[in-house]
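**Student:** okay, predicted coordinates and the sequence, questions at the end:
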Amino acid sequence: MKKSTPAACPMPRKDCPNVLPLEGEIDLHISPNVTASLSMMIEKKPKQLIVDLSRVTYIDSSGLAALIEGMQNTEEYGGKFALAGLQETIRTIFEIARLDQVFQIFPDVDTALAAAPESKPSKSA
């Protein structure tokens, strides 16, 4: 079993348990922990689950897969899954993979929290 570090064991915000803040590089070594954290949150079936990517500097295909799985599992029970605070480099990765057309993406967590549950996914320019 791997040793726990803050980046390796993302936890929901204490003040807002439906927000998962991530930071640093989300790669093959970290993405299983992201998947586990999302699964724990999804078990509680929040109406809206937000992943805060404002402090993420890199994400690879395994990280994208973890987010896709989280979105699918959230939508399976009727919840809404959103991403917030993508830095330009991360947004570019989502655009190249055309995932900006799949995920609800908000400029920051506060905007995502304020969005009505029936909000449609944002379209990037």
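**Tutor:** Nice, thanks for sending it over.

**Student:** only C-alpha atoms for contact and neighbour calcs from this point on.
**Tutor:** Noted.

**Student:** quick check: closest non-adjacent residue to Y58.
**Tutor:** Take Y58 and drop its neighbours on the chain: the residue closest to it by Cα to Cα, 6 or more residues apart in numbering is E25, 4.6 Å away.

**Student:** mind listing what that neighbour touches?
**Tutor:** Listed by Cα atoms under 8 Å, 6 or more residues apart in numbering, the contact set of E25 reads V56, T57, Y58, I59.

**Student:** R13 - how many residues pack around it?
**Tutor:** 12 (other Cα atoms under 10 Å).

**Student:** comparison target below:
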Amino acid sequence: MEYEVNTEDQYTIISLKGEVDLHYSPTARKQILKYLGNNNNVLVDLSGVEYIDSSGVASLVEGYQLAKENKLIFGLLKTSESAQHVLALARLDKIFPMFDSVAECVSKNTG
């Protein structure tokens, strides 16, 4: 797995690429919790994720819960087909806010 971190508007965007599995999910978790711990709104870009297992999903759930506790915004951005399938199986596609773009997230979270 590779990752890249960027900032756009008031969001930290963590872009994950490759496989988010038992071997790599601790890295994803660390990045998600690091930026949420600094009171940043976080969007996780899953467009480059080829595979995600339950440990990767657990990292996303933990980030979502921490954001909610701290009244921060946490969402998924451009979810790949394979990641979308796993999230749907776990019925988390109904829980996580999902956006096609940062602009869409901004428009839904302002006002």
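**Tutor:** Cool, the structure landed. Computed from a predicted model, the values in this text were never measured in an experiment.

**Student:** so what does the residue nearest to Y58 of structure 1 match up with in structure 2?
**Tutor:** Correspondence of E25 of structure 1 to structure 2, assessed by TM-score structural alignment: E19.

**Student:** please report the residue range of the longest strand in structure 2.
**Tutor:** strand 41-52 (DSSP state E).

**Student:** from the chain's centre, how far out does that strand sit?
**Tutor:** Offset of strand 41-52 of structure 2 from its chain centre (Cα atoms, centre = their mean, to the nearest Å): 5 Å.

**Student:** what's it packed up against?
**Tutor:** strand 11-20, helix 25-37, strand 74-77, helix 81-89 (3 or more Cα pairs under 8 Å, 6 or more residues apart in numbering; DSSP states H and E).

**Student:** let me have these in CSV, extended by distance to V57 of structure 2.
**Tutor:** Formatted as CSV, those follow (distance: least, Cα to Cα, whole Å):
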stretch, distance to V57 of structure 2
strand 11-20, 9
helix 25-37, 8
strand 74-77, 11
helix 81-89, 8
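
**Student:** deepest-packed of those, please.
**Tutor:** Comparing those by mean neighbour count (mean count of other Cα atoms under 10 Å), strand 74-77 comes out on top with a mean of 24.

**Student:** how many other residues sit next to the equivalent of S54 of structure 2 over in structure 1?
**Tutor:** For S54 of structure 2, the aligned residue in structure 1 is S61 (criterion: TM-score structural alignment). Residues near S61 of structure 1, counting by other Cα under 10 Å, number 14.
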